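Asks: quick one: sequence plus predicted model below, questions after.
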Amino acid sequence: MLKTAYGDAVAQRSSEEDTYAKVTWRLIPFLFLCYVFAYLDRVNVGFAKLQMLSDLKFSETIYGLGAGIFFIGYFIFEVPSNIALHRFGARKWIARIMISWGVISASMIFVKSPTMFYVLRFLLGVAEAGFFPGIILYLTYWYPASRRSKITALFMTGIPIAGVIGGPLSGWILNHFHGMSGMPGWQWLFLLEAIPSIVTGFVVLAYLDDRIASAKWLSAEEKALLEKGLASESGHIEVHSAAGAFTNKRVWVLSACYFGIIMGLYGIGFWLPTLIKASGVTDSFDVGLLTMIPYGAAAVAMVAIGRSSDRNKERRWHVALPAVLGAIGLAASTFVPQNTVLAVLSLTVATVGILGALCQFWSIPPAFLGGAAAAAGIALINSVGNLAGFVSPYLVGWIKDLTLSTDVGLYCIAVSLLAAAAIVLTVPKHVVNR
């Protein structure tokens, strides 16, 4: 009898693992690809800057403000967009987001003045609002909290992979297409890198399913197993209503924590090519190749940290320690500005830490937010945090114009990462560690 019970438990566990593996292979590679295109269109302005500023006679301050103003539009429309996704379904809403941002990103080829630069970057933020928190919300429709950290890490490796792919690709486009049909390389960069987003947006309509119940590629038994996994965690959810998310103090604490992490993310995202070029690398393609190193290392680290977090059922320190590592890496990079090897090494440490903290952070909010509160709360945290995407590049650009150095700006970002590490540890561990 004991043998029979044990055999049944093993068979059930095997069936469960097979079902989640099936879901993961169906969803994660595709969502990962979408995120690669999203992040590439968001930060390719960092590579365009290598030619764009001299062509258009823009200052570092103009660039920093234009790069950052994206997040103002993003902030304003983030919560409404995520609530719309929760109400109307992920398939249509994610498709709408991808197609509209692709069109606007391609329109960057028409930039002639600072005002046009600001307007298009703002509209790009409006178009993309809701994409990332929408995907985080979408994953809660399929995976329970006990599996979500590793899955979120796999999805978010889209950020470093966008760097691994996008760095050499962007450098190659800048060099190879410069002057073709009378267009400078930076215009070709915006045009060519927007096309995959538009195409993939239409694919979303045919490929994604809004919920488990509508997935024709799952059997009735598999659907029941997945629904049971989600139901088992419902008793831990503290907040369900959208209004409850806005009044929950933990949502605001996590917003402050995320702000510090995003200061680091876009410090790297918008300035990494510039920092590598400043170390003595002159060719755009070589700059692109060297950006592969920090992003490649971060991709491996993100998956490893996610596995460790799920295995140990520990979330807070898996955010705090990488954030501290990111701060150390950024600060160290200021001491070796003319040494390419040491500069890339320190920036690799920074990128590993920042992206490691970022991917683990998103295992925390869904642990106590459910239903409409998850849609509103995740979007609120992401929108408030992403205001750092405005502050970070503008601050570094302004300081660089003022001091002719990025050092002080990088120190400010490092301090923000240390603050994020301290803030996340104030969240009670019983709320998130499961």
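Replies: Sure, I can see it.

Asks: for the rest of this, base every contact and every neighbour count on C-alpha atoms.
Replies: OK.

Asks: from residue 14, how far out is residue 7?
Replies: 10 Å (CA to CA, to the nearest Å).

Asks: that should have said residue 324, apologies.
Replies: For residue 324, the distance to residue 14 - CA to CA - is 38 Å.

Asks: neighbour count winner among the two?
Replies: residue 324 (23 against 11; other CA atoms under 10 Å).

Asks: comparison target below:
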Amino acid sequence: MLCYLFAYIDRVNVSFAKMSMAKDLQFSDSVYGFGASIFFIGYFFLEVPSNLILDRVGARLWLSRIMISWGAISCATLFVQGETSFYILRFLLGVAEAGFFPGIIYFLTIWYPSKLRGRIMAALICAIPISGLIGGPVSGWLLDALHQVGGLTGWQWLFLVEGFPSILLGIACLFVLRDTPEQAEWLSPADRMRLRQIKAEEFPEVPGHSFRHALTSPSLWKLTFVYFSLGAGFLGIAFWMPTLLKEAGAGSNTSIGLLSAIPHLFSIVVIMAAGWSSDRFRERRLHLVVPILVGALGIVLAVKSGGDLHRVLVGLTLGVAGISTAVATFWTLPGLVLGPQALAGGLALINSALALGGFAAPFAIGWLRDHVVDGGSVALHSLAGILVLGAAMVLTFRSGAVNR
């Protein structure tokens, strides 16, 4: 969870840097939106190849490589001088991080049985709101407190300070992680045997097809669309939340950082409660559909706030909590409907849909804000509509196939 926490901080800290970076470098909303989004182009094209390499060389080595490289590129973002260098470094950051999240999901699927997976995935996804809970206030403070210290602006310090821990964690993973339970010297022989038996019992529940065969599976493509909707909704909020709070009158960068932590704090409680409930009742569909609809409602409420800060904050809180909870529940499904041979590539393909949503949503919001009257409202209403379509797609899965 700690590794994914820093992955998410390094992915979206540009949303806080934008508040002073855009002024220093004369970036329009369209330039910022495209720079935030181009991360996902590199992420998209390298996602499946990266996870197929992970399947060959093992999670320990490949996840460590990913963390070290993205941490270095995140730190290097302090050298941005204009639009071109901004676009290049954001693209390279996406290339470096490709495969990390589905790699973690694959790793956890190997280690944990399905009956525990709801809580395990909930704990992992809690890294997202925790990153906001910590990263928001820290980012706001860095922008204000370290501005012009050592000749660097606040946003330059932000990228340096928040990127370096990922390099250290990547090095640590080389020594701590084990690819499979069989390699874990801290487990007794009996524990290792029991874990092997559990996995042998679980995977025959679904056909073991190759990744190529899985591409013909309707279930894989339905999961991919659902995750596209979640990615568009969540990342559309994440990359524009500080700006929305600032425009609603939140005040200083530090104040914006503190206010942005509130939706994430609420999300942690909801995610863990939903994860426990999903495992307790062995029910996945409604535990996914209801949070998606709550997230869509939150986005609409933020749009309809009339610029009132309190209403914007309530809407953003519902949006972030609903979509974050849906993401946690969502990741219990692939292991139930995809065969073991298709799992690594299937997880990567599904997560690639997040890249498409992550590219489309932030860029569309920025472009519409610059070129269309009330364009921000149009974009956010569209995100809510996409989420509703995602919820409808979830209902096409048979309850017996996913409620386990």
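Replies: Sure thing, it's come through. Computed from a predicted structure; not experimentally measured.

Asks: can you give me the TM-score here?
Replies: Once superposed, chain against chain, the TM-score is 0.98 (TM-score structural alignment, normalised by the length of the second structure); 403 aligned residues with a CA RMSD of 1.1 Å.

Asks: list the buried residues in the helix ranked longest in the second structure.
Replies: Longest helix in the second structure, counting residues (DSSP state H): helix 340-371. Along helix 340-371 of the second structure, these residues count as buried under the neighbour rule (16 or more other CA atoms under 10 Å): 340-370.

Asks: over to stretch 29-47 of the first structure?
Replies: 30-47.

Asks: and if you look at stretch 280-291 of the second structure?
Replies: 282, 283, 284, 285, 286, 287, 288, 289, 291.

Asks: looking at those, which are in strands?
Replies: Within these, no residue falls in strands by DSSP state E.

Asks: which ones among the residues you listed lie within helices?
Replies: 285, 286, 287, 288, 289, 291.

Asks: closest one to residue 31 of the second structure out of the residues you listed, please.
Replies: Ranked by distance to residue 31 of the second structure (CA to CA), those are led by residue 291 at 32.0 Å.

Asks: residue contacts, whichever residue in the first structure pairs up with the closest one?
Replies: For residue 291 of the second structure, the aligned position in the first structure is residue 322, judged by TM-score structural alignment. Taking CA atoms under 8 Å, 6 or more residues apart in numbering, we find residue 322 of the first structure in contact with 352, 353, 354, 356, 357.

Asks: again with residue 367 of the second structure
Replies: With CA under 8 Å, 6+ apart, residue 367 of the second structure has these contacts: 29, 30, 33.

Asks: would you turn those residues into JSON lines with neighbour count?
Replies: Putting the contacts of residue 367 of the second structure into JSON lines (neighbours: other CA atoms under 10 Å) gives the following:
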{"residue": "29", "neighbour count": "20"}
{"residue": "30", "neighbour count": "19"}
{"residue": "33", "neighbour count": "26"}
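
Asks: okay, now the residue nearest to residue 367 of the first structure when sequence neighbours are not counted: neighbour count?
Replies: Distances taken as CA to CA, 6 or more residues apart in numbering put residue 432 closest to residue 367 of the first structure, at 5.6 Å, once the chain neighbours are dropped. Look at residue 432 of the first structure: counted by other CA under 10 Å, it has 19 neighbours.

Asks: residue 373 of the second structure now?
Replies: 10.

Asks: any idea how far residue 46 of the second structure is from it?
Replies: Distance from residue 373 of the second structure to residue 46 of the second structure, by CA to CA: 36 Å.
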